[in-house]
Structure formats: structure tokens, C-alpha cells
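Sharing a sequence plus its predicted fold:
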Amino acid sequence: MAALGEALAPFFGQCWPYDSVLGHVLRLLTRSAGDAAAAVRVAALLPAASMRNVAAQLAASQRTPVLRSLLAGELPTELGACLLHEMILRRKSVAGVADAWAPRLAGHPLGALPLHPLPGETRMPLAGFGHGTESAGFPFGPSRVDPITVAGTVPEVVREPAPAELTAAVTTWLTQSNGRAEAAVYTVSAALDAETVGVRTVEALGLDCLAGGGLALRRASLDEVVAILFFAAAYGGAYDHGLGGAHGRAAAWRSLTALADGSHVGCAWWTFDAANDWFHRVAWDLGVLCLRQGGHVMAVLAATDSD
């Protein structure tokens, strides 16, 4: 099986039947403890971006001692970096190998991420891998929590330029699928607190994504927001496959950090969508609102995608 994978790997991306067989070979190898090293040898022959899914499958299927032994060996930097963060997402210990990898990650896109779980990462929707299947819990769609009905304060606001990092979590929706997004930052004249934010408060922002009404606004925890942003980044929208778990983790925190202006401490969070023409209302609809510490700034990310 490993020999077949090594023979097919140089042709990756050139012939879809070869890719299909190679994918099946890697699924089999990553699921068997005795074949984990063989899976790594095959993955090392693939383009760096294609190593991400192999890292996820290994982290999901293998026991921690096997994974730690892989990281202690010779791995391509991209494969090792993704494997480290896939393990962290799954609460598998990287003690003893994280310190050795830290210098190799300097300058890597995942290098800025801490090599330990972060606050807010308790409800991450992680993919499970079967024979030919991949699935993760979908955090979008109708919520079981009733929307907020309180009107709230109607503030005077000034719309400020939104940092590009705000949309990091939905990059593949915009570049590889049919998605669209709205990112906005508002300065509020009089400080708000979580209890004074309601439907009219959000409607007063004049967001394009809320034109036509139909707003459904809900309070959210940091864990819920991180899970939504992670899912959007890791698994993508209607027609793309996302960034994978490791790079999805990085993109989610880039968006969240931009929403919170550096630190989520003291921030209040809401999620929303709307029954209007902006949201496609197929499956891929998200809206996140952050009231930053101090109550003088609100930041928003909304996105939608359709098949």
C-alpha cells in the first residue's frame, strides 16, 4: 500500500483517478498505527498544501505516543507544523516535542500560534475521518436559542476603515467559492454595555447585510464565536475545501483578534443573521458582532455563500 502511494504521489493533481486512489491509500495508512510512518513518507512527496489533510487524519486516528514519535523524526516543516496544531485542537499532548519544533516554525504562517489550547477553544467542530468520509458538526444554520427581542439603545456611530484581517476566516469563501462578506468597525459616541445592545442598536449601524430587515440577534460566548470562525476557515464554504484544521485555527484567531482589536478580554459577543436578500440562507451564513472592552467600539463580520 505504501509503495502504491509513493508511486502515485508524483502525479498528484495531474489525473483525478490517481488522486482518488491516492486519497484512499492515505486514509488507510493514517488509520493504522503500524502504517503511520508510511503515511508520512507518502505525504512528504506531496505539495505542502496537500499535507494538511494528512496531518488532520493522523491526529484524528493515531494515539498520542505514535504522533509524538512522528514529530520526533524527520518531517517536512509544513506537515509537522500542521500535525502539531491538529494535535492541540484535539487536546493531545505535544509536551516534549513542541519546544524542539518552535525554532522551525519561526516565520511559518503557523509560527505565531501558541503551541497549547487557547481560551475559547473548548467547542471546536473537529472533523472525523472514516473510509472515504469526512465530517464535522455544522455551527451555522437555525439556532435553538431564541433571538433577542429587546430594542436596545440607538447609538450615534461613525463607520471606520475595517482591517483586512477581519475577513481572514472566510478568505476561501471569497476567493474559491460564491461567497461575499461585510466587515465593519464603528466608533460609538456614548459607551454601550452588553445590556443596552439590542435589535435597534444593530440595525442603526446601517450594515448592507441587514438591508431589508429580518434581523435575528443572539448573545454568544467566546467559545461559540471561535467555533463559528474556525469552521468557516477550516472547512470552507459551498465550493471550496477550506484551509484545514491547523491553518483554519490560525485564520479564525486572526479574524477574532481583528474583531476584538487585539484582546478578547472584556469583549461582549453576539451572532446574527437576517431573513433578507443579502444572506443566501442555504447553509453558509454567519454574522459576528463584538462590543469591545470599554463599550466605545463595535466590530462586525458577516458572510454568506451559496452553491
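It's in. Numbering: from 1, shown residues only.

only C-alpha atoms for contact and neighbour calcs from this point on.
Fine.

so is residue 285 in a helix, a strand, or just coil?
strand (DSSP: H, G, I helix; E, B strand; the rest coil).

Now do the contacts for residue 245.
52, 56, 82, 85, 86, 89, 126, 230, 234, 235 (Cα atoms under 8 Å, 6 or more residues apart in numbering).

Which strand or helix spans it?
helix 244-260 (DSSP states H and E).

Give me the distance between the most centrally placed residue in the chain and residue 17.
Nearest residue to the geometric centre of the chain (Cα atoms, centre = their mean): residue 230, 2.2 Å. Residue 230 is 31 Å from residue 17, where distance means Cα to Cα, to the nearest Å.

Helices of the stretch 201-307 of the chain, residue ranges please.
Using DSSP state H, counting those that start in this stretch, the helices of the stretch 201-307 of the chain run over 222-235, 244-260.

I'd like the ones you listed as JSON lines, with distance to residue 71 appended.
Shown next, in JSON lines, are the helices of the stretch 201-307 of the chain (distance: least, Cα to Cα, whole Å):
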{"stretch": "helix 222-235", "distance to residue 71": "22"}
{"stretch": "helix 244-260", "distance to residue 71": "15"}
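
of all those helices, which lies closest to residue 6?
Nearest to residue 6, of all the helices of the stretch 201-307 of the chain, is helix 244-260, at 22.9 Å by Cα to Cα.

Show me how far that closest one is from its chain's centre.
Distance, stretch centre to chain centre, for helix 244-260: 6 Å (Cα atoms, centre = their mean, to the nearest Å).

Buried residues of that helix, list them for me.
Within helix 244-260, the residues scored as buried using 16 or more other Cα atoms under 10 Å are 244-256, 258-260.

Report the inter-axis angle for it versus helix 222-235.
If you take axes from the mean of the first three to the mean of the last three Cα atoms, to 10 degrees, helix 244-260 sits at 130 degrees to helix 222-235.

picking that back up, nearest to residue 276, of the helices of the stretch 201-307 of the chain?
Residue 276 sits nearest to helix 222-235 of all the helices of the stretch 201-307 of the chain, at 20.9 Å, using Cα to Cα.

Which strands and helices lie in contact with that closest one?
Judged by 3 or more Cα pairs under 8 Å, 6 or more residues apart in numbering; DSSP states H and E, helix 222-235 is in contact with helix 244-260, strand 268-274.

ok, and here's another one to check against it:
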Amino acid sequence: MEDIQDGSDQDDFARGDFVRGEAERRAAAGDFGYLRELGERLADGYEEASARARTYGEQRAHVVRVLALTPGRESLTELMRLVDGKRSASDSRGLASFLAEHQSTDDLAAAVFGRPGVGATDELGPCLFHELLLRGADVAGIPRPRSSHTLAWLPRRLRDFEAGAEFPRRSVSGSSYGLGTGMPAEGRVDPPVPRTADRSALRNSATREVHEAIVAAPESGDWGNADAWVFQLDEALDPERVPALLPTLPMPCTDVGTTARFEVARTPLGDVWRPLFASASMGGIYGGGVGGAYGRMWAWRSMAGLAGAAPGADAEEVERLARATTWFRFEADSGWFHNEIGSDYGIAALSPDHRRLAVLAATDTD
């Protein structure tokens, strides 16, 4: 058997026709030891090349970060030359978030939206438009997303309930995050203790499509677990009865017994939209989120599912239903929740006709 020597020509290994031909020739000759050594050398080369690629990727990302977070038109111009020249140089969603945080609207209008050769497939522009909108910037001179783009479904004006959205704070040297998912301080309507031990006879009627819509925000942000339920009520339910009903519903997130902590607050729409947006845009412990633009998109989708909007409903219809819905936030000391600040939230939505109760529970656990 002829061993593969350390000085073997690496160019030969890089040629697929050489490896395939040599492997077949050696197999036919019964030289299986050579094949094993060949496989070992290729595996070593793959690991080395992968490590080098990761290093290049990390260093490239840092260069993009420095350019994006350094305010000024000159840095923006060079960044756009890099991004346009090397399409693999950045993720458009993450880059849009960086730029909206650190660059002026005037400089962005000139260097990003006004650069030559921007095509119909450009993803940076639509993401950046919504990142700026969410931050309250004046977008009068910023091009709207084209009608065929996914983000064109979203309203082109910021709604009042979207005010106060939280964003990560980034610098060249690091980042900090603060997820606003804690229970609101006002509107508390906790059911009295001890609560009834009887479980409700209601059953979950959520279809797969509705379930996917409701959990869209936390799942897009890679939260540890999210689940959704929809209960069709036999008769109209007074909103005052929702806090007592919630702990009895057949859901693992509310299985807490009769005396454990179960907190409920009747909340305005903004106190529902913000945790949805935060969990999607900034993500969970092990995920970086989808950024502000798509975070807005998935927050609206979850809101639509909770409010009972029909599939394919436009943003205007979703908003109409959401404003007419009665919203609740809840937390509980059940085994399903993680029970750490910023790692759990529950949302319940009573439909305008008071005959449908939808629930979303999310926890950022392993």
C-alpha cells in the first residue's frame, strides 16, 4: 500500500476529478488503507479551511460594523462600495439596524438610497425604511419599499401603539440589550386566591395556520418555546371574567394549582405589541433576532393571529380588529414558564364579539 505523504500536492486534493478518479482506482485495486488516509487528509483540510473561513467572516463583519457605526457620509459611501462590490459582505437586516441607530437620515438618503445601480432586488432599502420609521425618523425623503416586497404589507406610517419600541444599543466594541417583556405595572386584575381547582371544559380549536400566525414573533426570534391556543366560547364572555377563566384553561402554561402566583393585567394594545416586537427583533438568549424591520412584520403577524384576522387580511383590517380586541397580559409560576425577568410573557386576546379567546405564551428556555 502506498501511503499519502505529508508533502502531497494540495492542488490535487482541491481537484474533484482527481479525488474521485483516485478513489475509484484505489478501490478497484483493493487499496482501502490509502482511501482511509485520503479521507483523513481531506477531513483535516476541510476543518482547517472552515476555521480560516470563520476567521475571515468574523473579521469582515467587524470591518462592516466599524464602517456602519462610524457616523458620516464618507464612511457610508465606502461601506456601500464594499457591500455592493461584495454581496456576501453583510446581512441586510442587521446592517439596516446598525445604520438606523448611528447614521443621520440625510446621509442615509444620499449614500444608501441615492447610490447608483440600486436594483429591484435590493433588500437593504426596505429594511432601512422600517428601521428608521420605528425610531421616529422623518422618512419623507426616503423611498418606500416596492409593492412586491414582503415589507410593503406593513403600514407606511408608525401607529401610536408602536411607540416606545426598544432596540439594542451597539458600539464598535460591544452591544447591550433590554427586552421589555415584563408585566405592565398598571391594569392589574389578578384573580383572587385561592382559585378554583376546576378546569374549564373549553378545548383548543387553533388550526395550524392560526397557530403559526400567533407564535410568529417569538419563533422568528428563536425564543426557547412558544405555544398558542384558541378557545371558541358558547356565549359572549364579559371581559371582567377573563382573569378568572385564564388559570382554568387546559394549557400547560397556566397549570399552577390554586395558590401559586398568577398575575393578570388588562392592557392597551401597545403593551402587547412591544413584547411581540422585542422577542422578534432582538431575539432570545441564543438568537440575535431578525432586526427591527422584520421584527415589526412578525409582531404584526402575531397580533393578527391573536385578534382573529382572516388569512391574507391587509394591515388596515388587522389594525381595526386589534383596536377592537380586549387585551390581557399574564405571567404564572407554572413549570412551563422560565420565571425570570425578560424571559416570559403571556398574552390573551378577547375578540370584539367576546366569543373567541386566543392565547400566546412564550418563554426563552432551553
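Yep, it's here. None of the values given here were measured: they were computed from a predicted structure.

Superpose the two chains and report the TM-score.
With the length set by TM-score structural alignment, normalised by the length of the first structure, the two chains reach a TM-score of 0.84; 289 aligned residues with a Cα RMSD of 2.8 Å.

Map the residue nearest to the centre of the first structure across to the second structure for me.
Superposed on the second structure with TM-score structural alignment, residue 230 of the first structure falls opposite residue 277.

Can you show me the strands along the second structure?
Along the second structure, counting by DSSP state E, strands occupy 169-170, 175-176, 225-232, 262-267, 326-332, 344-350, 356-363.

counterpart of the fifth one in the first structure, which residues?
The counterpart of strand 326-332 of the second structure in the first structure, counting by TM-score structural alignment, spans residues 268-274.

Where in the second structure does the helix holding residue 245 of the first structure fall?
Using TM-score structural alignment, helix 244-260 of the first structure pairs with 291-307 in the second structure.

check the fit of that stretch onto the first structure and give the mean distance.
Overlaying the first structure shows stretch 291-307 of the second structure at a mean distance of 0.7 Å from the equivalent residues (mean Cα distance after the TM-score superposition for the first structure).

just to revisit the earlier point, contacting residues around the match of residue 230 of the first structure?
165, 217, 292, 295, 296, 298, 299.

Go again with 6 Å.
295, 296, 299 (Cα atoms under 6 Å, 6 or more residues apart in numbering).

Check residue 339 of the second structure too.
Counting by Cα under 6 Å, 6+ apart, residue 339 of the second structure makes contact with nothing.

Same question for the one 10 residues further on.
With contacts defined as Cα under 6 Å, 6+ apart, the neighbours of residue 349 of the second structure are 306, 326, 327, 357, 358.

Tell me the residue in the first structure aligned with it.
In the first structure, residue 349 of the second structure lands on residue 290 (TM-score structural alignment).

and that match, how far is that from residue 307 of the first structure?
Using Cα to Cα, residue 290 of the first structure is found at 29 Å from residue 307 of the first structure.

Kindly report the same for residue 22 of the first structure.
Separation of residue 22 of the first structure from residue 307 of the first structure (Cα to Cα): 27 Å.

quick one on the thing from earlier: roughly how far does the residue nearest to the centre of the first structure sit from residue 194 of the first structure?
Residue 230 of the first structure is 24 Å from residue 194 of the first structure, by Cα to Cα.

Give the burial count for residue 50 of the first structure, as a bare number.
Counted by other Cα atoms under 10 Å, the residues lying close to residue 50 of the first structure total 17.

same deal with residue 171 of the second structure?
15.

Mind telling me what it corresponds to in the first structure?
Residue 171 of the second structure maps onto residue 130 in the first structure, by TM-score structural alignment.

Name the nearest residue to that match, ignoring sequence neighbours.
In this structure, residue 130 of the first structure finds its nearest non-sequential neighbour in residue 27, 7.9 Å apart by Cα to Cα, 6 or more residues apart in numbering.

residue range for stretch 87-95 of the first structure in the second structure?
Counting by TM-score structural alignment, stretch 87-95 of the first structure corresponds to residues 132-140.

on that earlier part again, any chance of the contacts of residue 277 of the second structure in TSV, with distance to residue 270 of the second structure too?
Below are the contacts of residue 277 of the second structure laid out as TSV (distance: Cα to Cα, whole Å):
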residue	distance to residue 270 of the second structure
295	15
296	13
299	11
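
which one of those is nearest residue 353 of the second structure?
Using Cα to Cα, residue 299 is the member of the contacts of residue 277 of the second structure that lies nearest residue 353 of the second structure, at 23.1 Å.

give the contact list for that closest one.
217, 276, 277.

do you know how far the closest residue to the second one other than its chain neighbours is from residue 38 of the second structure?
If I follow you right, that is residue 276 of the second structure. In this structure, residue 276 of the second structure finds its nearest non-sequential neighbour in residue 299, 5.0 Å apart by Cα to Cα, 6+ apart. Separation of residue 299 of the second structure from residue 38 of the second structure (Cα to Cα): 51 Å.

What is the end-to-end distance of stretch 82-101 of the first structure?
End-to-end distance of stretch 82-101 of the first structure: 11 Å, with Cα to Cα as the criterion.

what about the counterpart of residue 266 of the second structure in the first structure, neighbour count?
Correspondence of residue 266 of the second structure to the first structure, assessed by TM-score structural alignment: residue 219. Residues contacting residue 219 of the first structure under the criterion other Cα under 10 Å number 19.

Could you verify my assumption that residue 219 of the first structure touches residue 270?
Yes - when contacts are counted by Cα atoms under 6 Å, residue 219 of the first structure is listed as touching residue 270 (4.3 Å).

Tell me the residues that contact both of those two, please.
Common neighbours of residue 219 of the first structure and residue 270 (Cα under 6 Å, 6+ apart) do not exist.
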